[in-house]
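Trainee: sequence? don't have it. structure:
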């Protein structure tokens, strides 16, 4: 699988691929440079080397606050990361956006399974079992706020609330998996744990005595 991912990444770059989430990939004769897409013209940056440096860069935003959601649009600025080869580039991208290369490859091969929100919540047990009680209206509002691209998450959503029940609280482009050749889209095929936790918060609040 790793070899498949590396070759797929190589093919994408050869075809002009340069952007993934908030990252820009710059091919060099001796490897690659990764930097924040906003920093193309920034001169004063911290220069780093090796895929392991990506782990720390992905953890914190510009204010030094921990980023619990790696696909939130708050990746820190002001750095250049030199990577020796495709293997290092793939590892660095996985640190920044865990599993996103594999999800994209699964979509390309027609093997990606999307999971409706109701199915995800139906699997919850223990303290999260109450999430099953969230109404469709509550779910629409929750998704519209939590998953929005401007401040929430930059992934494109592929799942629905339930079969035949689409999400209507976000712009239509939020659900488009296609992207220009130079951009590798970040895809969401199932509601994340943070959204499930938010659903629990909403249900518990609605059930609390007035």
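Mentor: Looks like it came in fine. Computed from a predicted structure; not experimentally measured.

Trainee: going forward, measure contacts between C-alpha atoms and count neighbours the same way
Mentor: Will do.

Trainee: show me what contacts the closest residue to residue 20 other than its chain neighbours?
Mentor: Excluding the flanking residues, the one nearest residue 20 by Cα to Cα, 6 or more residues apart in numbering is residue 184, at 5.0 Å. Applying Cα atoms under 8 Å, 6 or more residues apart in numbering, one finds that residue 184 lies in contact with 17, 18, 19, 20, 21, 104.

Trainee: could you identify the most distant pair in those?
Mentor: 18 and 104 (15.1 Å; Cα to Cα).

Trainee: the structure to be compared is supplied as follows:
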């Protein structure tokens, strides 16, 4: 603990104002200062005596100083997110009312009890996963915090084997392309590249890195915790579409909800997006499709979903037709397996020499040679309207 922290404590405690945070309670009366912890009470203290008691309990005082003079404003999204990263609630006891600095998660409130347990954990490093990010919080000098962000797949990697980034703006480049160098239009897709880290981050910088890689997730997470997440469901979102996207509104004629169920299953599964879908068909009609288990919520159908839905709306407008194909049972099963493999994104997992796998490239090429004509028609059966 440094002199600046002691001076800040003295300045914060007056006859009118006290300090009450994470189990530390300091007040001032005409008889002097009173310093209280869950297992300690000292009263009638002069300022010098207050400083001596504070130096004997540096964890509580430095913790208060960090959260009030270094961290963002108490109650803000950034403040609560930093408390979440530090797993404050894991070291607290539940209570019926929120105490000073209490951390509430999904309706549960907490009253801080023992800072020492949390400081011991910070000495070792406290980890939190946020999407594909692994954020580690460690204790720095005088109770300050030090943060590192890396890919969760690099959890056990040696720091020297990872590319270290010192500029927060580098997070934009980290999140821009996937491992094949393709642009990532959906930032919440589970396609974030690994092999990097952001070390020695301040409390402000760590939130900037997280929000750059996963935009608006901290703000929406906080709104949800506070009970004011503004969810835009499918129906009202589609009603606002215009121009080329206005065609999506036609889905609400006939099989509207059934189409949307398929959209949610196809686009909003954990394998495709790390957000937890909170939007439904409309305010009164939930979707049966699983919304996922992500840490941060999805409050409305994103532009990717709307764009995909536009294309599917056009395709769904076609009339069904019957086709007759001749396939062996194994060939039918192979086509089904190819669809599953592509849909699950597992094409790259099929080994070139694994000819038993239905989606093996050579097996698929062989099936094409056998069952497709020179015009690309399956079993030589053209689509109606084809020449």
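Mentor: Thanks, I have the structure now. Predicted model only: the values in this text are computed from it and were never measured.

Trainee: structure 1: strands as residue ranges?
Mentor: 19-20, 23-28, 31-36, 46-49, 79-83, 156-157, 183-184, 187-188 (DSSP state E).

Trainee: those: which one's closest to residue 123 of structure 1?
Mentor: strand 187-188 (18.0 Å).

Trainee: what range in structure 2 matches the closest one?
Mentor: Using TM-score structural alignment, strand 187-188 of structure 1 lines up with residues 297-298 of structure 2.

Trainee: check contacts around the equivalent of residue 110 of structure 1 over in structure 2.
Mentor: Correspondence of residue 110 of structure 1 to structure 2, assessed by TM-score structural alignment: residue 227. The contact partners of residue 227 of structure 2, by Cα under 8 Å, 6+ apart, come to none.

Trainee: coming back round to it: quick one: distance of the match of strand 187-188 of structure 1 to the chain centre.
Mentor: 9 Å (Cα atoms, centre = their mean, to the nearest Å).

Trainee: in structure 2, which residues correspond to stretch 63-72 of structure 1?
Mentor: Taken onto structure 2 by TM-score structural alignment, stretch 63-72 of structure 1 occupies residues 180-189 there.

Trainee: on that earlier part again, export the strands of structure 1 to JSON lines and tack on distance to residue 139 of structure 1?
Mentor: Listed next are the strands of structure 1 as JSON lines, based on distance: least, Cα to Cα, whole Å:
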{"stretch": "strand 19-20", "distance to residue 139 of structure 1": "28"}
{"stretch": "strand 23-28", "distance to residue 139 of structure 1": "30"}
{"stretch": "strand 31-36", "distance to residue 139 of structure 1": "32"}
{"stretch": "strand 46-49", "distance to residue 139 of structure 1": "42"}
{"stretch": "strand 79-83", "distance to residue 139 of structure 1": "38"}
{"stretch": "strand 156-157", "distance to residue 139 of structure 1": "14"}
{"stretch": "strand 183-184", "distance to residue 139 of structure 1": "28"}
{"stretch": "strand 187-188", "distance to residue 139 of structure 1": "16"}
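
Trainee: out of those, which gets nearest to residue 69 of structure 1?
Mentor: Residue 69 of structure 1 sits nearest to strand 187-188 of all the strands of structure 1, at 12.6 Å, using Cα to Cα.

Trainee: how close does that closest one sit to structure 2?
Mentor: By mean Cα distance after the TM-score superposition for structure 1, the fitted strand 187-188 of structure 1 averages 0.6 Å away from its aligned residues in structure 2.

Trainee: please apply the same query to stretch 196-206 of structure 1.
Mentor: Per aligned residue, stretch 196-206 of structure 1 averages 1.0 Å (mean Cα distance after the TM-score superposition for structure 1).

Trainee: got a list of contacts for that stretch?
Mentor: 121, 128, 130, 131, 133, 134, 138, 139, 142.

Trainee: which one (most neighbours) among the residues you listed?
Mentor: Neighbour counts for the contacts of stretch 196-206 of structure 1, by other Cα atoms under 10 Å, peak at residue 131, which reaches 24 neighbours.

Trainee: and the equivalent of that residue over in structure 2, what does it touch?
Mentor: Under the alignment (TM-score structural alignment), residue 131 of structure 1 pairs with residue 248 of structure 2. Applying Cα under 8 Å, 6+ apart, we find residue 248 of structure 2 in contact with 238, 241, 306, 309, 310, 313.

Trainee: find me whatever residue is spatially closest to residue 140 of structure 1, sequence neighbours aside.
Mentor: residue 169 (5.7 Å).

Trainee: list the residues that contact the residue nearest the centre of structure 1.
Mentor: Nearest to the geometric centre of structure 1 sits residue 71, at 3.6 Å (Cα atoms, centre = their mean). Shown in contact with residue 71 of structure 1 (Cα under 8 Å, 6+ apart): 21, 97, 153, 154, 155.

Trainee: aligned partner of the last one in structure 2?
Mentor: Think residue 155 of structure 1. For residue 155 of structure 1, the aligned residue in structure 2 is residue 275 (criterion: TM-score structural alignment).

Trainee: separation between the residue nearest to that match when sequence neighbours are not counted and residue 188 of structure 2?
Mentor: With Cα to Cα, 6+ apart as the criterion, residue 275 of structure 2 has its nearest non-adjacent residue at 5.0 Å, and that residue is residue 294. Distance, residue 294 of structure 2 to residue 188 of structure 2, by Cα to Cα, to the nearest Å: 10 Å.

Trainee: corresponding residue for residue 153 of structure 2 in structure 1?
Mentor: Using TM-score structural alignment, residue 153 of structure 2 pairs with residue 38 in structure 1.

Trainee: quick check: the gap between its match and residue 63 of structure 1.
Mentor: 16 Å.
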